[in-house]
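**Q** I would like the atomic coordinates for the input below:
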Amino acid sequence: MSLYEKIVNKTEKISIIGLGYVGMPIAVAFAGKAEVIGFDVNKEKIDLYKAGIDPTKEVGNEIIKNTTVDFTSDEKKLTEAKFHIVSVPTPVNSDHTPDLTPIESASHILGRNLTKGSIVIFESTVYPGVTEDICVPILEKESGLKCGVDFKVGYSPERINPGDKVHRLETIVKVVSGMDDDTLNIAAQVYELVVDAGVHKAETIQVAEAAKVIENAQRDINIAFMNELSIIFNKMNIDTNAVLKAAGTKWNFLKFSPGLVGGHCIGVDPYYLTYKAEQLGYHSQIILSGRKINDGMGKYIAENTVKKMIKANKQIQGAKVAIFGFTFKENTPDVRNTRIIDITEELEEYGVEVKIIDPVADKEDLLRVYGITLSEVEEVNDVDAVIMAVPHEAFKMIKLEDIKKMFKITKKSNALIEGSSSLFSESYLEDLKNARVLIDVKGLFNKSEAEESFLYWRL
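**A** Okay, the predicted model is just below:
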């Protein structure tokens, strides 16, 4: 009886190592078909899962409450499983070199608890060669077992898109690979239990590793092109969104839009590929150029905010700016590698007081990683500028009239607004409109309507 058959018959278990935004949905999905051990070194996170709370908001509390996943922070429980999926973060260091600490640590933990006959599948994004050259030696050293004899390895890149309710584990074709045909076939069978879209069998582990890392590099480059266009069209006083809408009528125009590129994938993965290329003596040109543009967009947005405030005759030193949204993308609590921090820090360099409003963001992570305490919408008043940075669904309920009330209003302007009909009043109301600076990063509002009441700017 194969390992796949034993998993289906529930005589062998699957383990998921790393229960974050990717690992946890995988564990829950497999739990509907097999016996699953969900392991994470973070005991507090495990306690939340056991209490039926989903801090990632990827599947929801109700599903977590009813899942059969055996959540644990006890690494010895891993000895009960034979099919292991490693899904831990692979970030970069401050110098943009790969930080393999999490995947190496996971390999040490798993290696200490690896048993004969096991298959280990790595899902973390890496450059080609990491699975076989770095992870396998750790597994062998810690377990005392021989890869290819006592256990097998494979690689299947994660493609879950945090916050996306359409493109899920079940609906995305799964790339799988194995060190030999037997491992490849078993891995494919196991993943087919939960992936309705089917699997693609990659020729080698390195092919699968490379496929993953270029997926996000390609997207990063396309967004960088949009960001560069936005910078150019801004200088021409042309609305970028209008240009993209017109160009998008052609059948083969790729529909990307300008914006901040953060998170644990698109803003990180390209550096893994360029790092490996550097080791082989090749200096990336296109990939790193795209990264340079995208990494500079936070500063660019902050600079344009300051320019608009100066145009509105604002005193920059001591000015108050409210930023709506801090997560790396909409509708997810994930604040890892968010580029909103670039806007915040750049504005603070100018002496601006920044308030962050984000009902979706993980408050504990915000405080722990960035030292930022969130403000409530009700606390936003007497500001000099508002930046709508992340288009959360919750923010789509905010109207332009609501934003107008957040700005500084003097006694004089109050009297004018209350009904004076003089020509001077009309002139002053125009000045008042121009004093309200609204930066709409992703174009959440209608441009024409916003320009009636604000000094308005968007990418």
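
**Q** contacts, neighbours, all on C-alpha from now
**A** Noted.

**Q** what residues does stretch 229-239 touch?
**A** With CA atoms under 8 Å, 6 or more residues apart in numbering as the test, stretch 229-239 has contacts from 240, 258, 459.

**Q** assign Ile14 to helix, strand or coil.
**A** Under DSSP: H, G, I helix; E, B strand; the rest coil, the three-state class of Ile14 is strand.

**Q** what strand or helix carries Glu209?
**A** Assigned by DSSP states H and E, Glu209 belongs to helix 205-235.

**Q** what does Ser289 give?
**A** Element membership for Ser289 (DSSP H and E) is helix 286-295.

**Q** after that helix, heading C-terminal, what element do we hit next?
**A** Later in the chain than helix 286-295, the nearest helix or strand by DSSP H and E is helix 297-311.

**Q** after that following helix, which helix or strand is next?
**A** Toward the C-terminus, helix 297-311 is succeeded by strand 320-324 as the next helix or strand (DSSP H and E).

**Q** hang on, the earlier thing: could I get the buried residue list for the helix holding Ser289?
**A** 287-288, 290-291, 293-295 (16 or more other CA atoms under 10 Å).

**Q** re the thing from before, mind checking how far the helix holding Glu209 is from the chain centre?
**A** Distance of helix 205-235 from the chain centroid (CA atoms, centre = their mean, to the nearest Å) equals 15 Å.

**Q** in that helix, what's buried?
**A** Across helix 205-235, burial judged by 16+ other CA under 10 Å covers 205-214, 216-217, 219-231, 233.

**Q** next: stretch 397-407.
**A** The neighbour-count check on stretch 397-407 (16+ other CA under 10 Å) flags 403-404, 406-407 as buried.

**Q** structure for this one too, so we can compare:
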Amino acid sequence: MSKLGEILRERGPIHKVGVAGMGYVGIPSAVLFAEKFDFVLGFQRNSKSSGYKIEMLNSGLSPLKGEEPGLEELIAKVRAQGRFECTSDFSRIREMDAITVAIQTPFKDTVSLEPDFSALEEGLRQIGRYLNEGMLVVLESTITPGTTGGMAADILHEESGLVAGEDFALAHAPERVMVGRLIRNIQEHDRIVGGIDKESTERAIELYKPVLTKGRIIAMDSTAAEVTKTAENTFRDLQIAAINELALYCEAMRINVYDVRAGIDSLKGEGITRAVLHPGAGVGGHCLTKDTYHLERGVRLANSKLDYPPDAESLYVMARNINDFMPIHMYNLTSEGLSRLGKRIEYSRIAILGWAFINNSDDTRNTPAEQYYNMLIRDGATVSVHDPYVSESGGIKISRNMEDCLRGASAVAIFTGHSQYSNLKADMIKKLTGLHHPVIVDGRNVIDPDSFINEGFVYRGIGRGDKNYHYII
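**A** Presented below is the predicted three-dimensional model:
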């Protein structure tokens, strides 16, 4: 038996689990662990921006807004049972048998492809200071391939003097969650678990297996796990880019992308696999907007020759560029709609419906609406924003009163598919704008074009080439 194997055998089963980072990943993970293990500590910095989470969680409340089925009930349950606590005292890491790290890893920019690992490094150093022999450390954050066995192992060694794979177990088990279904995703999605060695992988499996209901464990080494996470998000981004590009083509050819999509999706049978997604106003969130660059950086840092067509742009980076263009396309559609009425962006009042990047959530990370907003402000528009779940974002005031947002607007742009927006009434919106011919730009295909066109609106929709050139009634 290896040294680490002997240490883990003497330490015994996992009883106490720590989760560093109380966000969209850390909170549901922590309370699910609390159902299966003796005690769980959630570690959260007591900062001005996020320290409030500590008190809320310890009061049995969820700091996450939006619709998250089962989360608040589970937080209240494990708090009442005394199985979960949130703390800013990182010295209590020494009490844990295992600790997971769910800290965001954004990129500084998309030119240098250098990630901002400062928050992750700080978290790892905190863990390293209190790391004990035989503990398990698992990175759940999305990271550049090679980070677990490289930077993470080095930092933990620097702070503790302990060696990963000899004195403690180290693994990567990437999160695979979507806001709006956090609890279900953790329980039902297969879990990728990759240790830096066999013992680390087995210890990480011991941690994650109890929380799975339908999902299964897929074991591999840590670098393969890192590539799996970055690649699966890169593939999804590629699929979104494919349908977004098709939507642009359909607009130019004056046809309906949703008819084409239904036709493509109708072919099913043996050997036929495809995922035809939906076009939209842009891609937001923490993962898809950056994981392509983690994958690209991992290849670059591998220091191995990449056999690839000379001077060809990466297909994945090209897909990123297409998805980043969609808020610009929304701006262009808005400008075209106003132009049909002899108006322009400058001096117009424009209402944005939806600031969160995903339906029925308060998650505003990398929202595509922000790029659109900034372009409008730059070009002299007056802009109001409505979102039923968000009240402020980066200093931008966001109203939860839709009537106030829409009143006097020359154009309305739908950026998020919140369920509230699928019930928008053309006559009500027209009355609020006070115009005979307002403009409406549907970035999520949530309204019926004809009902708005018949009410006198100038309609523009992504992929709706069949409607974008209508007569003004």
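
**Q** superposed, what's their TM-score?
**A** Remark: TM-score between the superposed chains equals 0.88 [TM-score structural alignment, normalised by the length of structure 1]; 426 aligned residues with a CA RMSD of 2.0 Å.

**Q** before we move on, the earlier item: among the contacts of stretch 229-239 of structure 1, which lie within strands?
**A** When these are checked against strands (DSSP state E), there are no matches.

**Q** centroid residue for structure 1?
**A** With distances taken as CA atoms, centre = their mean, the residue of structure 1 nearest its centroid is Gly263 (3.1 Å).

**Q** how about that residue, what's its partner in structure 2?
**A** Matched to structure 2 by TM-score structural alignment, Gly263 of structure 1 sits across from Gly285.

**Q** show me where the stretch 1-150 of structure 1 has helices.
**A** 3-8, 23-31, 43-50, 61-66, 101-112, 130, 136-143 (DSSP state H, counting those that start in this stretch).

**Q** related to what we said a few turns ago, could you tell me where the helix holding Glu209 of structure 1 falls in structure 2?
**A** With TM-score structural alignment as the criterion, helix 205-235 of structure 1 aligns to 222-252.

**Q** and the strands in the stretch 301-450 of structure 2, which stretches?
**A** 349-353, 382-386, 392-393, 396-397, 411-414, 439-442 (DSSP state E, counting those that start in this stretch).

**Q** Leu333 of structure 2 -> structure 1?
**A** Using TM-score structural alignment, Leu333 of structure 2 sits opposite Asn304 in structure 1.

**Q** burial count for its match?
**A** Other residues within reach of Asn304 of structure 1, judged by other CA atoms under 10 Å, total 15.

**Q** what residues are up against it?
**A** With CA under 8 Å, 6+ apart, Asn304 of structure 1 has no contacts at all.

**Q** switch the cut-off to 10 Å
**A** Taking CA atoms under 10 Å, 6 or more residues apart in numbering, we find Asn304 of structure 1 in contact with 310, 439, 457-459.

**Q** same thing with Thr115 of structure 1?
**A** Counting by CA under 10 Å, 6+ apart, Thr115 of structure 1 makes contact with 78-82, 143-145, 150-151.

**Q** equivalent analysis for Pro359 of structure 1, please.
**A** Applying CA under 10 Å, 6+ apart to Pro359 of structure 1 gives the contacts 324-327, 331, 333, 374-377, 392, 394-395.

**Q** kindly report the same for Ile403 of structure 1.
**A** By CA under 10 Å, 6+ apart, the neighbours of Ile403 of structure 1 are 380-381, 385-386, 436, 438, 453-454.

**Q** farthest pair within these?
**A** For the contacts of Ile403 of structure 1, the farthest-apart pair by CA to CA is Val380 and Ser453; their separation is 18.1 Å.

**Q** what do we get in structure 1 for Val446 of structure 2?
**A** For Val446 of structure 2, the residue aligned by TM-score structural alignment is Leu444.

**Q** next, count neighbours for the residue nearest to that match when sequence neighbours are not counted.
**A** Spatially, and ignoring its direct neighbours in sequence, Leu444 of structure 1 is nearest to Pro391 (6.5 Å; CA to CA, 6 or more residues apart in numbering). Per other CA under 10 Å, the neighbour tally for Pro391 of structure 1 reads 18.

**Q** pretty sure Pro391 of structure 1 sits against Ile323.
**A** No. Pro391 of structure 1 is beyond contact range of Ile323, at 11.5 Å (criterion: CA atoms under 10 Å).

**Q** quick one on the thing from earlier: pick the one among the buried residues of stretch 397-407 of structure 1 closest to Thr68 of structure 1.
**A** Ile403 (45.5 Å).
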